[in-house]
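Q: Here's my sequence, what's the structure:
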Amino acid sequence: MAEKDLDTRFQEAVEIAETIPQASLPQDVQLRLYAYYKHATSGNNIVSPNQMLNFDLRNAFKTNAWMQISHLTIEEAKELYIKNILEIHNSRK
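A: Model prediction:
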């Protein structure tokens, strides 16, 4: 039951995130949110061989942010994503 509740709250946070203009967020916040989202949806599957072929500076920063939170569980990443999105959303009201 708790997992479904977490997944529901995560999906609601994703929907809220889609309404926040990305350009309005500092780059470090964008990277943190990316890392939490990516870890929550993909786990620790950091870099595939296909991604290595197109590895540029932007992707290096994104991958680094994701690697920095690789110690988290998927559930922890979802909780942190939800928390951060709600804080951003509530500060804009």
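
Q: contacts, neighbours, all on C-alpha from now
A: Will do.

Q: what's the distance between the residue nearest the centre of the chain and L53?
A: Compute the mean C-alpha point of the chain, and by C-alpha atoms, centre = their mean the closest residue is Y37, 2.4 Å away. Between Y37 and L53 the computed distance is 23 Å (C-alpha to C-alpha, to the nearest Å).

Q: Would you do the same for the sequence below? I want to compare the two.
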Amino acid sequence: MTSDLDTLFSDAFERANNTTKKFAPDVQLRLYAYYKQATKGDNFSYNNEDNLKNAFKFNAWIQLKGMDENEAKENYIKLVNSILK
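A: A predicted model of the protein is given here:
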């Protein structure tokens, strides 16, 4: 059974992915990090051969180490809602 938070998170993800609005790079990184923390938790993986863009994404995600997955979902939802009013 899907919780209300999971439904809101899924809806926010769909809204963010289906918008034509361009997000600033720092917002993109925060969305990425919250999403990864919400879906993967602290199960980090990084390939040293990845490009610089992926290094920035990984760094944004690892900064959330220890954040509860539900908290990450809530932060993701808040960020999407603040941008896509």
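
Q: re earlier: I'd guessed the residue nearest to the centre of the first structure sits against L80; true?
A: No. With contact defined as C-alpha atoms under 8 Å, Y37 of the first structure does not count as touching L80 (9.1 Å).

Q: Other residues contacting stretch 34-43 of the second structure?
A: 61-62, 64-73, 75-76 (C-alpha atoms under 8 Å, 6 or more residues apart in numbering).

Q: Give the buried residues for that stretch.
A: Neighbour counts over stretch 34-43 of the second structure (16 or more other C-alpha atoms under 10 Å) mark 34-38, 41-42 as buried.

Q: out of these, who's nearest R15 of the second structure?
A: Y35 (13.4 Å; C-alpha to C-alpha).

Q: counterpart of the closest one in the first structure?
A: Under the alignment defined by TM-score structural alignment, Y35 of the second structure is paired with Y37 of the first structure.

Q: Show me which residues of stretch 71-85 of the second structure are buried.
A: Judged by neighbour count using 16+ other C-alpha under 10 Å, the buried positions of stretch 71-85 of the second structure are 72-77, 79-80.

Q: name the helices or strands packed onto the helix ranked longest in the first structure?
A: Secondary structure of the first structure per DSSP state H: the longest helix is helix 74-91. Counting contacts by 3 or more C-alpha pairs under 8 Å, 6 or more residues apart in numbering; DSSP states H and E, helix 74-91 of the first structure packs against helix 2-17, helix 27-42.
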